[in-house]
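Colleague: can you look at this prediction? I've put the sequence above it.
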Amino acid sequence: MSSTIPLKMQVEIERLRLKSPFRIAGYTFNDVPVAVVTLHSERACGRGEAAGVYYLNDPPEQIVRTLESHRSTIERGIDREQLRQLLPLGGARNAMDCALWELEARHSGKHVWTLCGIDQAVPRITTFTLSADEPAAVLRSAEALPHAQALKLKLDGDVQMDKERVRVVRKLRPDAWIGVDANQGYTLKSLNAVMPTFVEAGVKLIEQPLRRGHEAELEGFDSPIPLAADESVQGLTDVPGLVGRFQVVNIKLDKCGGLTEALAMVREARRLGLQVMVGNMMGSSLATAPAFVVAQLCDYVDLDGSVFLAEDRRPGVTYQDGKVHCPSSLWGDVK
């Protein structure tokens, strides 16, 4: 889209209520504040939503401040490549980038996935996430998801508790694909301690076992289960450093700064022989929609963020038979 098109930017913070508190290693979330950007041209508008990256001090308030500081530059007209030069990785660039994609779709009369070179966006099997609660509560949560084909267990680094969480879910769902997300909760020693239980339970993926900054400890670690980098990979320049340490790259638009960077990360990961996963921070269906485009190119999909909301946007993403689907009327509608 031409950088000479003048724009009007609207940016605001919304608070999305959760159905119940959500726990991961070191954090408990009761609601989700998000920054929502709307870009208006004379002919159309485009929207983007970002929650930011909580562990990098990138909250919605900072997103708003960042965008406001660049208002004059943005409103004079900006394209996605100029945006990559203007803003660093993170929520502000994500919200703006996604708004520019939707605006281009509406200007061109082509769906976003078509602009990305994807023939058709189809439903994808997604993981459904279980909070790092007591094993009995984790079991109840799993029982409430009989339709799920894939389950992801949040863990907190308590070796015995994590073992039991995995065991009770596998006993309940012998048929399901199961992955676990340590959210940096392990050391190499504790990872080795839980690994036999993970193998016995048929766990298929382990996300971010060690703390960010400790990736070198995985050099030469012969994991029987693929390891996915989440906090250890933010944007495109981090991808090469994962080789020999991780087998999977978890791409999140809030981390990398939007759909444009995410697509570049997919290409680089494939070039380096790595598998690709797409996830999202918690947010509404408006945040899920651009990630759903990336999902068309991924080996693993983790796009259940809106499931945890007491109220989502309408229309919103839908879930059926364990798959996520995003109607074109939600984001990037060209009608």
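Modeller: Nice, thanks for sending it over. Residues are numbered from 1 along each chain as shown.

Colleague: drop to CA atoms for contacts and neighbour counts, all remaining ones
Modeller: Fine.

Colleague: immediately after the lengthiest helix in the chain, which helix or strand?
Modeller: Longest helix in the chain by number of residues (criterion: DSSP state H): helix 91-108. As assigned by DSSP states H and E, the chain's next helix or strand after helix 91-108 is helix 112-115.

Colleague: and the next element down the chain from that following helix?
Modeller: strand 124-125.

Colleague: and that following strand, what does it pack onto?
Modeller: strand 323-325 (3 or more C-alpha pairs under 8 Å, 6 or more residues apart in numbering; DSSP states H and E).

Colleague: chain center to the strand it packs on, what's the gap?
Modeller: Offset of strand 323-325 from its chain centre (C-alpha atoms, centre = their mean, to the nearest Å): 15 Å.

Colleague: likewise stretch 198-210?
Modeller: 19 Å.

Colleague: also stretch 96-104?
Modeller: In terms of C-alpha atoms, centre = their mean, the centre of stretch 96-104 is found 18 Å from the chain centre.

Colleague: contacts for that stretch, please.
Modeller: 1, 37-39, 44-49, 79-80, 83, 112, 257-260, 290, 331-333 (C-alpha atoms under 8 Å, 6 or more residues apart in numbering).

Colleague: one more to weigh against that first structure:
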Amino acid sequence: MTLSVSATVERWPVAGYFIISRGAKSHVDVVRCVVSDGINTGTAEATPIYYEGESAEECAEGIVQFAAAHPGLDRATLLQNMPRGAARNALDCALWDLECRQKNTSLWQLAGLPEPFPLISAFTISLGQPEIMEAQARQAAFNGQRLLKLKLSGQDDRERVAAVHRGAPDARLIVDANESWNGLDVAAEASQLAKYSVELIEQPVSAGQDHLLSGVRSPVPLCADESCHTSADVERLAAYYDVINIKLDKAGGLTEAMAMAHAAQAMGLKIMVGCMLSTSLGIQPAFALAQLAHWVDLDGPLLLAKDRADAFQFEFGRILPGVRAG
């Protein structure tokens, strides 16, 4: 079957600024992919991985070119012939959506995933001065957020975490070092942060430097993010990490993301499902996969100034099944 495929770039403003150790963002450019068989239409969204050099324009162009070169397009062809990344994610998820509409079924049913139920999602506290992060945490807790994710930089991290804990003493905490702890004693840092209800540390060392964690006995589970892209990475990383963070943009779609989840389960690793900055369309397939996760970080839409009209509903720190969950 020959499908028509289109891809467009959309710009969505961020609510204020989104700040991590690599810099600040005032907007996010996403790729919206539409696939049609002439009767049914599948739609999906992906966010280019900027730290790997992807751009929305190049992803959109890559989608159209790949579809033109593969007229009998399906998910297996896509997985075998297109490199991982946001372009493949958009096209893969659009194909899943198309099949759901062709078969008049829900994504979770088609993918063999658990029936969706409300999930507690982390809410991100951007990198900043401790007093600013404390104020953001206090406001987030007032708004009902129960799981906060702190962006760290490798400098003054203990002060930042302590400040957030003061601002939201009852909140559960995740910290994201964003590869900034290469020169630090990871176990010692983790021991200090454990005092403040920190229950997970993401990517303490640079991708490719995971051996620095060899022999580290951390009292807080360590999670591979930038180091873990596809299912081929999971077995290697099991020697250094307790958890993997699955993001569909990194994996290149729901198809590979599910393979990652199954590989993690086979290796005894726990699962986190995360996202880039995105609208509700971008996290729709991730929400289905997140039913298998121990930690969920799908707050991308909450960090935008506005979302799509048929958005997910967030209530008291939870993301609720609704129109997009089906």
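Modeller: Cool, the structure landed. Just so it is clear, the structure is predicted and the values come from calculations on it, not from any experiment.

Colleague: so what number do they get for TM-score?
Modeller: Laid over one another, the chains give 0.96 as their TM-score (TM-score structural alignment, normalised by the length of the second structure), with 324 aligned residues with a C-alpha RMSD of 1.4 Å.

Colleague: returning to what we had before: the longest helix of the first structure vs the second structure, average offset?
Modeller: Helix 91-108 of the first structure, aligned to the second structure and superposed, deviates on average by 0.4 Å (mean C-alpha distance after the TM-score superposition for the first structure).

Colleague: residues in the second structure aligned with that helix?
Modeller: Counting by TM-score structural alignment, helix 91-108 of the first structure falls onto residues 86-103 of the second structure.

Colleague: residues of that stretch that come out buried?
Modeller: For stretch 86-103 of the second structure, the neighbour count (16 or more other C-alpha atoms under 10 Å) marks 86-101 as buried.

Colleague: from the residues you listed, which two are the most distant?
Modeller: Ala86 and Arg101 (22.5 Å; C-alpha to C-alpha).

Colleague: re the thing from before, out of the contacts of stretch 96-104 of the first structure, which are buried?
Modeller: 37-39, 45-49, 79-80, 83, 112, 257-260, 290, 331-333.

Colleague: strands of the stretch 201-335 of the first structure, residue ranges please.
Modeller: Counting by DSSP state E, counting those that start in this stretch, the stretch 201-335 of the first structure has these strands, from start to end: 205-207, 227-229, 248-252, 275-279, 300-302, 318-320, 323-325.

Colleague: any idea which of these is most buried?
Modeller: Most buried of these, by mean neighbour count (mean count of other C-alpha atoms under 10 Å): strand 248-252, with a mean of 28.

Colleague: average gap between that strand and the second structure?
Modeller: Averaged out, strand 248-252 of the first structure is 0.3 Å away (mean C-alpha distance after the TM-score superposition for the first structure).

Colleague: next, the angle helix 91-108 makes with that strand.
Modeller: 80 degrees (axes from the mean of the first three to the mean of the last three C-alpha atoms, to 10 degrees).

Colleague: whereabouts in the second structure does strand 248-252 of the first structure align?
Modeller: By TM-score structural alignment, strand 248-252 of the first structure lines up with residues 243-247 in the second structure.

Colleague: so where does Ile178 of the first structure fall, helix or strand?
Modeller: strand 177-181.

Colleague: isn't Met277 of the first structure right up against Tyr300?
Modeller: Yes - at 4.5 Å, Met277 of the first structure counts as touching Tyr300 under the criterion of C-alpha atoms under 8 Å.

Colleague: how near is the residue positioned nearest the centre of the first structure to Ala287 of the first structure?
Modeller: In the first structure, the centroid-proximal residue (C-alpha atoms, centre = their mean) is Asn280; its distance is 1.8 Å. Note on Asn280 of the first structure: its distance to Ala287 of the first structure, by C-alpha to C-alpha, to the nearest Å, is 8 Å.

Colleague: and if you look at Leu205 of the first structure?
Modeller: Where Ala287 of the first structure is concerned, Leu205 of the first structure sits at a distance of 24 Å (C-alpha to C-alpha).

Colleague: same check, this time on Lys152 of the first structure
Modeller: Remark: distance between Lys152 of the first structure and Ala287 of the first structure (C-alpha to C-alpha) = 20 Å.

Colleague: just how off-centre is stretch 305-315 of the second structure within its chain?
Modeller: 17 Å.

Colleague: so who does Ser26 of the second structure touch?
Modeller: Pro13, Val14, Ala15, Gly16, Tyr17, Phe18.

Colleague: same check on Arg170 of the first structure?
Modeller: So Arg170 of the first structure contacts Ala176, Ile178, Ala201 (C-alpha under 8 Å, 6+ apart).

Colleague: I'd like the residues you listed laid out as TSV, including distance to Ile251 of the first structure and neighbour count.
Modeller: What follows is these, written out as TSV (distance: C-alpha to C-alpha, whole Å; neighbours: other C-alpha atoms under 10 Å):
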residue	distance to Ile251 of the first structure	neighbour count
Ala176	23	18
Ile178	19	25
Ala201	26	18
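
Colleague: CSV for these, including distance to Asp31 of the first structure?
Modeller: Formatted as CSV, those follow (distance: C-alpha to C-alpha, whole Å):
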residue, distance to Asp31 of the first structure
Ala176, 29
Ile178, 26
Ala201, 32
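
Colleague: tell me the one among those nearest to Asp321 of the first structure.
Modeller: Among these, and counting by C-alpha to C-alpha, the member closest to Asp321 of the first structure is Ala176, at 12.3 Å.

Colleague: and that closest one, what pairs with it in the second structure?
Modeller: Ala176 of the first structure maps onto Ala171 in the second structure, by TM-score structural alignment.

Colleague: around the residue lying closest to that match once chain neighbours are set aside, how many other residues sit close by?
Modeller: Sequence neighbours aside, Arg146 is the residue nearest to Ala171 of the second structure in space, at 4.9 Å (criterion: C-alpha to C-alpha, 6 or more residues apart in numbering). Arg146 of the second structure has 20 neighbours, counted by other C-alpha atoms under 10 Å.
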